[in-house]
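Asks: A structural model of the following input is requested.
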Amino acid sequence: MEIQDESKWFKKRWLLILGVIFLAFNLRPAITAVGPLIATIQKSLGINNLEAGLLTTIPLIAFAVLSPLVAKFSRRWGNEKTLFLALLILTAGIFIRYSHQLGFLYAGTLIIGSGIAVMNVLLPSVIKSDFPKRIGLMTSIYTTAMCAMAGLASGVSVPLAEGAGLGWEKAMASWGFLAIIGIALWIPQLKANKTNSSNQAAAYPHPSIWKSRTAWHISLFFGFQSFVFYCLIAWLPAILLSKGMDESTAGWMLLFVQIIGLPSTFFAPIIASKLKKMGTSIVVIGLLNLLGFGGLILFYQAGLLVTSVAMIGLSTGGSISIAYMIISTKAKDHQQAAELSGMAQAAGYFLAAFGPVLLGFTFDQTNRWLEPILLILLVNTFMVLAGTHALRSQAKIN
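Replies: Sure thing, here's the model as predicted:
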């Protein structure tokens, strides 16, 4: 009987599920495709490291600045129309960035970050609104889709640019076709959107989310796990090189840490939603980080270093999907989910933007990776404390 019910549910919602998956597919490739091509872009345009670094920093700044504003757009136009507009903005940004002029490259990157910021915030709201009884499962599906496509984009950027002979401009622009597919799949949801925007605004009685202690715990958890992840992405190869790993293998470890985390990304919300004390999942994630980063301090053997990286991958993979699940689970309704998501992601990407810089500064002062890794472990402790407080059964949002 349960299987039949699941089958009926899927047949009824398959188009929306597919739309959500393709929204998730578009959350990261336009950003993660840039990193592997940075050296090529620098050589082609003759720009310095600071100018090149802005190509990866600008989207994070857009996330932090725009995320708190997205709920207002949603209350006015509804989730479906706002997400459709975000897909259009993302597509425009990708093709505007198809230029050999630095000004257009920056402008397109800013527009891309703006479109993704809206989708980042509203997907948990869609899950809360349309899948209230399957929050864990749907969060697993879309966060896994997001992370898988992010890893794929970073992995195929250089082969597309060099192996396929597209060059860096066309290689980055090619992700626009993924956005176009997302637009096509989201059009049916515009017809399904029956919520009147003025009624939405009138039916929003919640006090400011920024006054809620639980909302701050959720935001800090999102922020600290983002801090750990982006520090990892920025500095893992350098840490492994200092341990004697060769340059090629250290570079591959960056892709490995994202791939190995995919099972954790998928299963963590499902498992956490079935636990009597969901905070246990946060403690497990924190312990994996502790063991993984502890291994990066203690070990020099390649096999043990790879094992340490795998533990970190499982931890960071699970933490991002649980962060999104907490938002959908704790919010009272889809509008509060949008408000909470905007707050959490503003804090998250603000911290994420400063994390790699802080670690780099610490390394410059000490000339070794012990202190930067200890800093990550300190943040990991804060992450566990914030997450367990947010997931307490009595923790409510005002």
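Asks: going forward, measure contacts and count neighbours with C-alpha atoms only.
Replies: Fine.
Asks: list the buried residues for the lengthiest helix in the chain?
Replies: For the chain, the helix with the greatest residue count under DSSP state H is helix 334-366. For helix 334-366, burial by neighbour count (16 or more other CA atoms under 10 Å) applies to 334-353, 355-356, 359-360, 362-363.
Asks: next one: that helix to chain centre, how far?
Replies: With CA atoms, centre = their mean, to the nearest Å as the basis, helix 334-366 stands 11 Å off its chain's centre.
Asks: how about this one, so we can line them up?
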Amino acid sequence: MLVWGLLVAAANLRASLTGVGPLLDQVQADLGLTPAVLGLLNTLPLLAFAALSPMVPRLAARWGSERLLGGALVVLTLGIAVRWTPSTVGLFAGTMLIGAGIAVGNVLLPSLIKRDFPTKVGLLTSAYATVMGGVAAVASGVAVPISEVAPGGWYTALGCWILTALVAVLLWLPQMRTAPPASRAVRGPHQLPWRSGLAWAVTAFMGLQSLGFYVVVTWLPQVFQDNGISAASAGWLLFLFQAVAVLTSLAVPGALRWAGDQRALATICSAIMLLGYLGLLVAPSLAVLWSIVLGLGGGACLVLALAFLGMRAQDAAGAGALSAMAQSIGYLLAAVGPVVFGLLHTVSSGWQAPLAFMCVAAAGQTVVSLVAGRGTVRSAEVREPDRALSVPESAPSPEH
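Replies: All right, here's what the predicted structure looks like:
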């Protein structure tokens, strides 16, 4: 039940965001928003990730990880409901609530996996990343078809994901009832590891791959449409990108077991992302090819970024602290992506400058991966002990 609960929770961490990109033209036509403002639809959740992630370890220590994740799923469900209302205010207010719910889930899932399955971090990280990416891919592919046939149009296409959120809430209720009291939680040995160079490398890797993902899911359909592809076909090309990413993520656990460290794997996958952006820049008509290439690199980079949160940490508390740091600063960096991409398009009246920006970001990720793929963030690199994610007294230590 714990594994199923984690997987269904993961299924809700991207779908309500990735369905937005294929509908941007409809949103713009109905609400009269500029490209820069449209970029905020996927930037607002990232800002919520950045603002809330550092608070999650303290909140989990006070309320318990299980209860906090359950509350986050409720907030996510409420956000989808609010965004379903036909207004600009509802659209942006609901998006902020969705971002708040996802922010908590993003931090808690790697720590829960490290705590309860310390010997299967790579496998379960790949499993939840695959589920998360698979549902996100479906959300991208069906967004336009649902908007064309359902009452309410694009509002319903975004709001229908309330069903999967409700399922996640119901499936997680048993974990909330059986969670140990917060007072029994062991105080972890870590504050956020601001002094660790390795932690900063993991943070940069997380941020740059997230920047790429959210730029792609926000703007790739528009890039394709401006090159003569229909809105529905552009949505399915975004689905193709994410479907390939899901298949790629399935191969990552085997590669993690085979490799002594993850530097070569992370570098190769980052370089593949760079190749995809270069391809869109010089030969945008080969849309199918570049969707596949970006999916090959993006799926592996996502799993690696999530796996680094557990692999680079000494224990569950360290994983929670590293996760909070990497996702706060990393998503703040990622939040720049969709807005800058949209602004560059507006200023340059084309896609060459935005795609060149993504090439620079991918090159930076390739360099950072050489550091982020090896080592452990030591407790000695942290100034003082602090309360971290709650760990039951009976939970096995990493040495076990």
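Asks: still on that earlier bit, can you name the next helix or strand after the longest helix of the first structure?
Replies: helix 370-390 (DSSP states H and E).
Asks: quick one: work out the angle between that following helix and helix 334-366.
Replies: 160 degrees (axes from the mean of the first three to the mean of the last three CA atoms, to 10 degrees).
Asks: how far is helix 370-390 of the first structure from where the chain is centred?
Replies: 19 Å.
Asks: residues in contact with that helix: which ones?
Replies: With contact meaning CA atoms under 8 Å, 6 or more residues apart in numbering, helix 370-390 of the first structure is reached by 214-215, 217-218, 220-222, 224-225, 227-228, 278-280, 282-283, 286, 289-290, 293, 297, 326, 359-360, 362-363, 395.
Asks: which other helices and strands contact the longest helix of the first structure?
Replies: helix 49-66, helix 70-77, helix 102-130, helix 213-242, helix 302-330, helix 370-390 (3 or more CA pairs under 8 Å, 6 or more residues apart in numbering; DSSP states H and E).
Asks: helix/strand/coil for residue 100 of the first structure?
Replies: With DSSP: H, G, I helix; E, B strand; the rest coil as the basis, residue 100 of the first structure sits in coil.
Asks: residue in the second structure paired with it?
Replies: Here residue 100 of the first structure is matched to residue 86 in the second structure, going by TM-score structural alignment.
Asks: for that match, give me its contacts.
Replies: With contact set as CA under 8 Å, 6+ apart, residue 86 of the second structure has these partners: residue 155.
Asks: which positions in the helix or strand containing residue 253 of the second structure come out as buried?
Replies: Here residue 253 of the second structure, judged by DSSP H and E, is contained in helix 231-258. Neighbour-count burial for helix 231-258 of the second structure flags 231-250, 252-253, 256 (criterion: 16+ other CA under 10 Å).
Asks: the helices and strands packed on helix 334-366 of the first structure: which one's closest to residue 157 of the first structure?
Replies: Residue 157 of the first structure sits nearest to helix 49-66 of all those, at 14.8 Å, using CA to CA.
Asks: and the angle from that closest one to helix 102-130?
Replies: Using the same axes, to 10 degrees: helix 49-66 of the first structure against helix 102-130 is 30 degrees.
Asks: kindly provide the distance from the match of residue 100 of the first structure to residue 159 of the second structure.
Replies: For residue 86 of the second structure, the distance to residue 159 of the second structure equals 11 Å [CA to CA, to the nearest Å].
Asks: got it, and residue 64 of the second structure?
Replies: In terms of CA to CA, residue 64 of the second structure sits 30 Å off from residue 159 of the second structure.
Asks: and those two? Which one has more around it.
Replies: Per other CA atoms under 10 Å, whichever of residue 64 of the second structure and residue 159 has more neighbours is residue 64, with 24 against 19.
Asks: distance of that one relative to residue 57 of the second structure?
Replies: Separation of residue 64 of the second structure from residue 57 of the second structure (CA to CA): 10 Å.
Asks: which position in the second structure pairs with residue 379 of the first structure?
Replies: Checking TM-score structural alignment: residue 379 of the first structure goes with residue 361.
Asks: can you get me a residue count around that match?
Replies: 21.
Asks: same question, residue 171 of the second structure
Replies: For residue 171 of the second structure, using other CA under 10 Å, the count is 19.
Asks: quick check: it touching residue 5?
Replies: Yes: Residue 171 of the second structure is in contact with residue 5 according to CA atoms under 8 Å; the separation is 5.7 Å.
Asks: okay then, goodbye and thanks.
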